[in-house]
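Peer 1: Have a look at this prediction, sequence included:
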Amino acid sequence: MRKITVESSLEVYSSLQELPNDIQMLMQQAIEARAKAYSPYSNFQVGAALSLDNGKIITGNNQENASYPSGLCAERTAIYYAGSQHPNSKITRMAITASSKTKVTDKPIPPCGACRQAILEYEIKQKQPIEIYFMGKVGEVAKSSSLTNLLPFIFDKEVL
């Protein structure tokens, strides 16, 4: 038997205002996307904004459905749009913000497991990490320099 220790390293900013200006602008676009989310069942709105290496910004928000598995998270909405419309561009940064209509979300809210796997797929495809900034509606903003900090045991084509 052997023991494995896994560590992740994140940077945490006290507020949106502490971020560099370009990241504040990216997060603002995620906030605007969050406001357009369709979440009548969970009342949990998520917005994402991606910065591509071609200068484009792609946004997405969660889209729910009464048949729950048929909905789609904000992160995957944005990633898949970027992949279909800008297949040769790399995603350099991602900003995510989440809020609830029933309580204040004041802690950084990371991507769900399915979104982590989708983000990982694009990091592998583009052979380059994606900076991920995430927050609730207010409060601290966390930054991960790569998805692998959020999903240390990756599932990729090498295991298939």
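Peer 2: That came in fine, so what should we check first?
Peer 1: Going by C-alpha atoms from here, please, whenever you check contacts or count neighbours.
Peer 2: Fine.
Peer 1: would you list every one of the strands in this structure?
Peer 2: Assigned by DSSP state E, the strands in the chain fall at 11-13, 44-52, 57-61, 91-100, 131-135, 141-144.
Peer 1: all helices in this protein, in order from the N-terminus.
Peer 2: Using DSSP state H, the helices found in the chain span residues 21-34, 74-85, 113-126.
Peer 1: so what does the last one touch, helix or strand wise?
Peer 2: Read it as helix 113-126. Judged by 3 or more C-alpha pairs under 8 Å, 6 or more residues apart in numbering; DSSP states H and E, helix 113-126 is in contact with helix 74-85.
Peer 1: Contacts for the helix it packs on, please.
Peer 2: 46-50, 58-63, 96, 111, 115, 118-119 (C-alpha atoms under 8 Å, 6 or more residues apart in numbering).
Peer 1: Just the buried residues of those.
Peer 2: 46-50, 58-63, 96, 111, 115, 119 (16 or more other C-alpha atoms under 10 Å).
Peer 1: Neighbours of the spatially closest residue to Thr102 that is not a sequence neighbour, how many?
Peer 2: Spatial nearest neighbour of Thr102, excluding adjacent residues (C-alpha to C-alpha, 6 or more residues apart in numbering): Asn43 at 7.2 Å. Per other C-alpha atoms under 10 Å, the neighbour tally for Asn43 reads 15.
Peer 1: try Tyr81
Peer 2: Residues lying near Tyr81 (other C-alpha under 10 Å) number 14.
Peer 1: Would you check how far apart it and Ile57 are?
Peer 2: Using C-alpha to C-alpha, to the nearest Å, Tyr81 is found at 11 Å from Ile57.
Peer 1: Included below, for side-by-side comparison, is a second structure:
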Amino acid sequence: MQKRNITFELTTFDSLEELSSEDANLMAEAVAARKNAYAPYSNFQVGAAVLLENGEIVIGNNQENASYPSGLCAERVAVFYAGAKYPGVGIKSIAITATSTTYQLTEPAAPCGNCRQSISEYEVRQKSPIALLMMGETGKILKCDSMADILPLGFDSSFL
């Protein structure tokens, strides 16, 4: 038997002012997108902004449905829209922010498993990492350099 330890580096910023201007702008786009989320059931609003290699920013927000599995998370809305509107253009980074209408979210919310898998698919396909910025309504901001960091044993087409 052999045990393995899988680790990664994560950068923590105490405020938006500590981010690069590019990352701060991307997070501002995600915050704006979050405000238009349709979340009448969970009251959990999420916004995402995707920065593409060509400089374009594509946004998304969560869209709920009374039949819960029929909704979509902000990250997938943004990533799928980017893929549809700009096919073949690589994704450089994604900013994600979440809040609740029933409490103040002071910790960053990381993507769910479905979103991690979907973003990973794009990362593997483009053969380059996608940086992730994550923030709650207030508080610290987390940044990791690649989706593979938070999904280290990801499933991809090599298994098929």
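Peer 2: Sure thing, it's come through. As the structure is a prediction and not an experimental result, all values here were calculated from the model.
Peer 1: For the residue nearest to Thr102 of the first structure, what is the corresponding residue in the second structure?
Peer 2: Counting by TM-score structural alignment, Asn43 of the first structure corresponds to Asn43 in the second structure.
Peer 1: Now do the contacts for its match.
Peer 2: Neighbouring residues of Asn43 of the second structure by C-alpha under 8 Å, 6+ apart: 100-102.
Peer 1: Dump these to a markdown table, plus distance to Lys127 of the second structure.
Peer 2: Shown next, in a markdown table, are the contacts of Asn43 of the second structure (distance: C-alpha to C-alpha, whole Å):
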| residue | distance to Lys127 of the second structure |
| --- | --- |
| Ser100 | 35 |
| Thr101 | 38 |
| Thr102 | 40 |
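Peer 1: quick one: which of those is nearest Asp156 of the second structure?
Peer 2: Nearest to Asp156 of the second structure among these, counting by C-alpha to C-alpha, is Ser100 at 32.8 Å.
Peer 1: Am I right that the closest one is in contact with Pro40?
Peer 2: No - the pair Ser100 of the second structure / Pro40 is not scored as a contact, 10.8 Å apart, by C-alpha atoms under 8 Å.
Peer 1: Need the residues touching each of the two.
Peer 2: Residues touching both Ser100 of the second structure and Pro40 (C-alpha under 8 Å, 6+ apart): there are none.
Peer 1: on that earlier part again, okay, the strands of the first structure in a markdown table with distance to Gln29 of the first structure next?
Peer 2: What follows is the strands of the first structure, written out as a markdown table (distance: least, C-alpha to C-alpha, whole Å):
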| stretch | distance to Gln29 of the first structure |
| --- | --- |
| strand 11-13 | 18 |
| strand 44-52 | 6 |
| strand 57-61 | 7 |
| strand 91-100 | 8 |
| strand 131-135 | 13 |
| strand 141-144 | 15 |
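Peer 1: Of the ones you listed, which is nearest Ser67 of the first structure?
Peer 2: Taking the strands of the first structure one by one with C-alpha to C-alpha, strand 44-52 is closest: 16.2 Å.
Peer 1: how close does that closest one sit to the second structure?
Peer 2: By mean C-alpha distance after the TM-score superposition for the first structure, the fitted strand 44-52 of the first structure averages 0.3 Å away from its aligned residues in the second structure.
Peer 1: So which elements touch that strand?
Peer 2: helix 21-34, strand 57-61, helix 74-85, strand 91-100.
Peer 1: Out of those, the one nearest Glu131 of the first structure is which?
Peer 2: That would be strand 91-100 among those, by C-alpha to C-alpha, at 4.6 Å.
Peer 1: Compute the distance from the centre of the closest one to the centre of its chain.
Peer 2: Distance of strand 91-100 of the first structure from its chain centroid, counting by C-alpha atoms, centre = their mean, to the nearest Å, is 4 Å.
Peer 1: what's the average distance of that strand to the second structure?
Peer 2: Aligned to the second structure and superposed, strand 91-100 of the first structure gives a mean residue distance of 0.5 Å (mean C-alpha distance after the TM-score superposition for the first structure).
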